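Undergrad: Please find the sequence and the predicted model below.
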Amino acid sequence: MKHHTLCFGLFALSALAALSACSGHGQPPAPPPAQVGVVTVEPQSIALTRPLIGRLAPYLSANVTARVSGVLLRRVYTEGSEVKPGQVLFEIDPAYYQAQLNNDLGVLGEDEATWLNDRVNAERYHKLLPAGSVSQQTVDNADATVRTDAAKVKADQALVDSARVNLGYTKVTSPIGGVASQQQVTVGAVVGSSTSDAGSGGTLLTTVNQIDPLYVNFTISAADLLTLREANRRGNVALAQQDQTTVQIVLPDGTPYDQSGVLDFSDVTVNATTDAVNLRARVPNAQHMLLPGMYVTLNVNLGQQHDVFLVPQEALQRDTVGAYAMIVDAGGKVARKDVTATDNAGTDWIVTSGLTAGEQVIVSGLQGAHEGAQVKASPWHAPAAASPQGSSAPAAGAQSAGNAQ
């Protein structure tokens, strides 16, 4: 019995020694480094664009008003059609103005006949004066009468010219070429030319707008403009000249307009109400696809940004400090880089500071990339284009992250 107990004790001690040996020398294998996808960034120059909101306006716009009073007899043009400069649009009853012209012509003819007769008499007196048949006073009086008659003829001619102008105003013409709008007064109505009739010199009959090309009016904040000019002075940004600044319009359905515009006006004062500077661009509109009054989105190309880095949207993160990116250093470890990224180009952020050339920025695998951790880097490749339903997501994310400095 004692022999069996001793044997059992020796067996137990051997088992404990074996377990002790295993626990002291057998360590579990260390986990492999996390796999991350990286892009190697290099400085480059890209277009400096700003998304803005603008409103379209006609290149030329003219109110067609009545310049004489009378009854509107007819509308000659087709509403909404193209008209040419000088084309007749309306006709006002010309009877009164024709009669006035005829009367003035009659007075002119009568005074011209009087002037002619008096001139003949004056010439006769000049021939008789050397012979002493008439006095010098008679000759002088005849000359004075001729001069008075000539002045009356000139005044009568002015009245005739004025009557002809008024008669011509009974045919209301277009002052410019463009699209004639809907008529504002019906046929048979009495229209007037005085300020009391319409408050602006005459009854408004219609409006003609030239819509090829069009103007697009927009604004940029004074702070942004000063920042851009300071960057231009430092050399980080090369601003384009006014006639070289292009504008790309985005239609309400999200598609870009097939022709770009050119900036043709930049104000030199800041609007005290909006704290913005007024700008204007000229846009071709041969197909009349764009209409005055429309609000449109603009992508304004203001110049070039130099020595910036394009980083995929997925690579940038934010915290209370600001925007930052994780990179893989020369030792294969993860490091944090605080960056400045306020603009985007497509699905990439434009990083203006915080990175250096040749750094490997982590794009994928960020969940396992902790600062100081060892990782295994491989080149990152952009995924295939997303479906149209999801195409707006990156832009929304870009806008929310773009405020981080």
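TA: Here it is on my side, so go on.

Undergrad: switch to C-alpha atoms for all contacts and neighbour counts from now on
TA: Fine.

Undergrad: which strand of this protein spans the most residues?
TA: Ranked by residue count under DSSP state E, the longest strand found in the chain is strand 44-65.

Undergrad: Alongside the first one, take a look at this:
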Amino acid sequence: MQSMSRATIFVSVGILALSLLLGGCDKKKAPTPPAGPPEVAVLTVQPQSVTLTTELSGRTSPWQVAEVRPQVAGIIQKRLFTEGAEVKAGQVLFQIDPASYQAALASARAMLARAEANLLPAQLRAGRYQELLESRAISQQDHDDAQAAVKQAEAEVAAARAAVENARINMQYTSIAAPISGRIGRSSVTAGALVTANQDAALATIQQLDPIFVDVSRSSSEILQLKRQLAAKTLQTDAAGAARVKLVLEDGTPYPLAGTLKFSEVSVDPGTGSVTLRTLFPNPEQLLLPGMFVRAVLEEGNNAQALLVPQRAVTRSPVGKPMVFVVGAEEKVEARTIKVLRTVDDNWLVEEGLNPGDRVILEGIQRARPGTVVKTVPFGAPAAAEEKK
């Protein structure tokens, strides 16, 4: 009896489970709403005025530089300047022992006095001979000899005066003066050193640092591109046509004063293919020192109709050309090949391939391929921001 009860229970449970299963299959599944087009964030391209700049590495060089060398030989008696200080043109820097040059000057003056003393009797004799010649008391030869003696005495006087002037100049050269104003460096000699005229080693170097040059290099291809843009009037300069230059120091801080582009080299360096540009900066505080590494920012001009696209929107085609995805007619995605000129901050400056009003996709392109219909929202809108999160 117990066996029959268990069998009856098992059959009842099976029937119940089967009825529940068949009832569940009879229920209809709720329909899924159709998915809408993918949403993308777009940026509408509009022309804008952009100041085009180029950052180039360069080094500073002094406005003027002069190496101080002796022009006469002698012993240095004393140094008359402080190393690293400012000196003025004509300021005495070194003093050479002048004793021998003083003696030479005195000797030259004595020779001049003797020559002038010999000239006077020669002139008197020539005058008397002129009177005697008129009365036929002397021969023509005696008269000519007297005139020649006067000329010779005058020549000796002139030579003596030149010797005096030369001795005076050498005497003056014993005081070695600064040829230019500027900051003087360290001295290569001390008191007691023997120096010679026009020696190879300079006694000191003077550099004028206000203003100061900054020399930078630019490739010849970039120079040609800049000239083409100016010819096509896509770039605008000021009335004087001069380019303004800004400076960034080694530590990344901007230099407070602006400079100007002075000239570019007239030839291209065949080794590097670059052209040297020389810029000039005021340096009243002498913050810039010769040989310092800096970065010059050249303001090439202004493009009033520039089309800028964020770099994040630009990809590369299979052949390596830059391209963007835009939303075209009927809200469909299009791949557009573009031509870019350069970077401007975090944007690309587009030369060809885009027109004002084009909508460039910045976010959501992974969900929309060319030909796909999409829903657009402005880049940075709340919906796009939430989706990005």
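TA: Here it is on my side, so go on. Quick caveat, the model's predicted, so the values are computed rather than measured.

Undergrad: returning to that earlier point: pull up the aligned stretch in the second structure for the next helix or strand after the longest strand of the first structure.
TA: Next in sequence after strand 44-65 of the first structure, counting helices and strands by DSSP states H and E, comes strand 70-75. On the second structure, the counterpart of strand 70-75 of the first structure by TM-score structural alignment is residues 74-79.

Undergrad: once the two are aligned, what's the mean deviation for that stretch against the first structure?
TA: When the first structure is superposed, stretch 74-79 of the second structure averages 0.7 Å from its matched positions, counting by mean C-alpha distance after the TM-score superposition for the first structure.

Undergrad: Give me the residues contacting that stretch.
TA: Stretch 74-79 of the second structure has contacts (C-alpha atoms under 8 Å, 6 or more residues apart in numbering) with 93-97, 190-196.

Undergrad: ok, now with 7 Å
TA: Under the contact criterion C-alpha atoms under 7 Å, 6 or more residues apart in numbering, stretch 74-79 of the second structure has outside partners 93-97, 191-196.

Undergrad: Quick check: the longest strand of the first structure compared with the second structure, mean distance?
TA: Aligned to the second structure and superposed, strand 44-65 of the first structure gives a mean residue distance of 1.4 Å (mean C-alpha distance after the TM-score superposition for the first structure).

Undergrad: Residues in contact with that strand: which ones?
TA: When contacts are defined by C-alpha under 7 Å, 6+ apart, strand 44-65 of the first structure is touched by residues 174, 202-211, 213-218, 291-309.

Undergrad: Only the buried residues of that strand, if you could.
TA: Within strand 44-65 of the first structure, the residues that count as buried by 16 or more other C-alpha atoms under 10 Å are 46-49, 51, 53-65.

Undergrad: now do stretch 248-263 of the first structure
TA: Quick answer for stretch 248-263 of the first structure (16+ other C-alpha under 10 Å): 248-251, 257, 260-263.

Undergrad: Most widely separated two among those?
TA: Maximum pairwise distance in those, criterion C-alpha to C-alpha, is 18.5 Å, between 251 and 263.

Undergrad: in the stretch 51-200 of the second structure, which spans are strands?
TA: Taking DSSP state E, counting those that start in this stretch, the strands of the stretch 51-200 of the second structure run over residues 74-79, 86-87, 92-96, 175-177, 182-184, 194-195.

Undergrad: ditto for the stretch 201-350 of the second structure
TA: 204-219, 244-248, 259-264, 274-281, 293-310, 315-316, 322-327, 333-337, 339-344, 347-352.

Undergrad: got CSV for these, with distance to residue 83 of the second structure too?
TA: Converted to CSV, these look like this (distance: least, C-alpha to C-alpha, whole Å):
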stretch, distance to residue 83 of the second structure
strand 204-219, 9
strand 244-248, 29
strand 259-264, 29
strand 274-281, 25
strand 293-310, 24
strand 315-316, 59
strand 322-327, 58
strand 333-337, 63
strand 339-344, 46
strand 347-352, 50
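
Undergrad: And residue 84 of the first structure, what's its match in the second structure?
TA: In the second structure, residue 84 of the first structure lands on residue 88 (TM-score structural alignment).

Undergrad: any idea how far its match lies from residue 335 of the second structure?
TA: For residue 88 of the second structure, the distance to residue 335 of the second structure (C-alpha to C-alpha, to the nearest Å) stands at 68 Å.
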